[in-house]
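Enquirer: predicted coordinates and the sequence they were generated for:
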Amino acid sequence: MQPAPLHNFYNNNCVPEATKIGLTEAEAIQICNCTVTTLKQKYSTEAFATLYAQYRNGDNTARRTLTRYGETCSQDVLDNILWEE
């Protein structure tokens, strides 16, 4: 089980926002698993909770930070999907 802030980010933001832009649910799950794993390696639970709170309050720097992690993972995941076929 993920710590609450990561769990909330995954369920409430990452997967829904990824599917909203046109990814399949399977793609969104792969990308968000990667994103959350990377965030867990970079941030303590407390530090991520602060970043996530800033993101939810509309902070552009926090949004850009989280988006950057998601974009890096999406590139990796989608590259893997393309090369598997």
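Expert: Ah, there it is.

Enquirer: alpha carbons only for contacts and neighbour counts from here, please
Expert: Will do.

Enquirer: ranges for the helices of this protein?
Expert: If DSSP state H is used as the criterion, the helices of the chain fall at 4-9, 15-20, 25-42, 45-56, 60-84.

Enquirer: export those helices to JSON lines and tack on mean neighbour count?
Expert: Shown next, in JSON lines, are these (neighbours: other CA atoms under 10 Å):
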{"stretch": "helix 4-9", "mean neighbour count": "16"}
{"stretch": "helix 15-20", "mean neighbour count": "16"}
{"stretch": "helix 25-42", "mean neighbour count": "17"}
{"stretch": "helix 45-56", "mean neighbour count": "16"}
{"stretch": "helix 60-84", "mean neighbour count": "14"}
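
Enquirer: take the one below as the second:
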Amino acid sequence: MEFVGPGVSALSTDFRNSVDVMTAETTCLSSVWQTDEEVHNWLALHGRGQDYCQLNPQPMAYYDGCISVDFKRHQTNDCAAVPPEQRV
């Protein structure tokens, strides 16, 4: 799975790491994220700033499919005591 676009920069690196771990539940072996200053800062905080590498989709990238999520239409749920379908 590849995660790209302007919405990625709104997500903390810890959130991105959590999503990466959960992709295994979709039988995905790995996920690739567009990198930015947030990732660079996170790596530096953990003493790995030299490992930062800029990753962006290529201009001519082709995909088998795409799922687009509008983050402005969703809110975070810090506590999942209520099933999501009941949070309407």
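Expert: Cool, got the structure. Quick caveat, the model's predicted, so the values are computed rather than measured.

Enquirer: any idea what the TM-score is?
Expert: Overlay of the two chains. TM-score (TM-score structural alignment, normalised by the length of the first structure): 0.33; 45 aligned residues with a CA RMSD of 3.9 Å.

Enquirer: residues contacting the closest residue to residue 61 of the first structure other than its chain neighbours?
Expert: Distances taken as CA to CA, 6 or more residues apart in numbering put residue 55 closest to residue 61 of the first structure, at 7.9 Å, once the chain neighbours are dropped. Residue 55 of the first structure is in contact with 61, 62, 63, counting by CA atoms under 8 Å, 6 or more residues apart in numbering.

Enquirer: any chance of those in JSON lines, plus distance to residue 20 of the first structure?
Expert: Output for the contacts of residue 55 of the first structure, formatted as JSON lines (distance: CA to CA, whole Å):
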{"residue": "61", "distance to residue 20 of the first structure": "22"}
{"residue": "62", "distance to residue 20 of the first structure": "20"}
{"residue": "63", "distance to residue 20 of the first structure": "17"}
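
Enquirer: nearest to residue 19 of the first structure, of those?
Expert: Nearest to residue 19 of the first structure among those: residue 63, at 17.6 Å, using CA to CA.

Enquirer: so residue 15 of the first structure sits against residue 29, correct?
Expert: Yes. Using CA atoms under 8 Å, residue 15 of the first structure makes contact with residue 29 at a distance of 6.2 Å.

Enquirer: how near is the residue nearest to residue 61 of the first structure to residue 41 of the first structure?
Expert: Residue 55 of the first structure sits 19 Å away from residue 41 of the first structure, going by CA to CA, to the nearest Å.

Enquirer: same check on residue 64 of the first structure?
Expert: Residue 64 of the first structure sits 18 Å away from residue 41 of the first structure, going by CA to CA.

Enquirer: of the contacts of residue 55 of the first structure, closest to residue 49 of the first structure?
Expert: Nearest member of the contacts of residue 55 of the first structure to residue 49 of the first structure, counting by CA to CA, is residue 62, at 11.2 Å.
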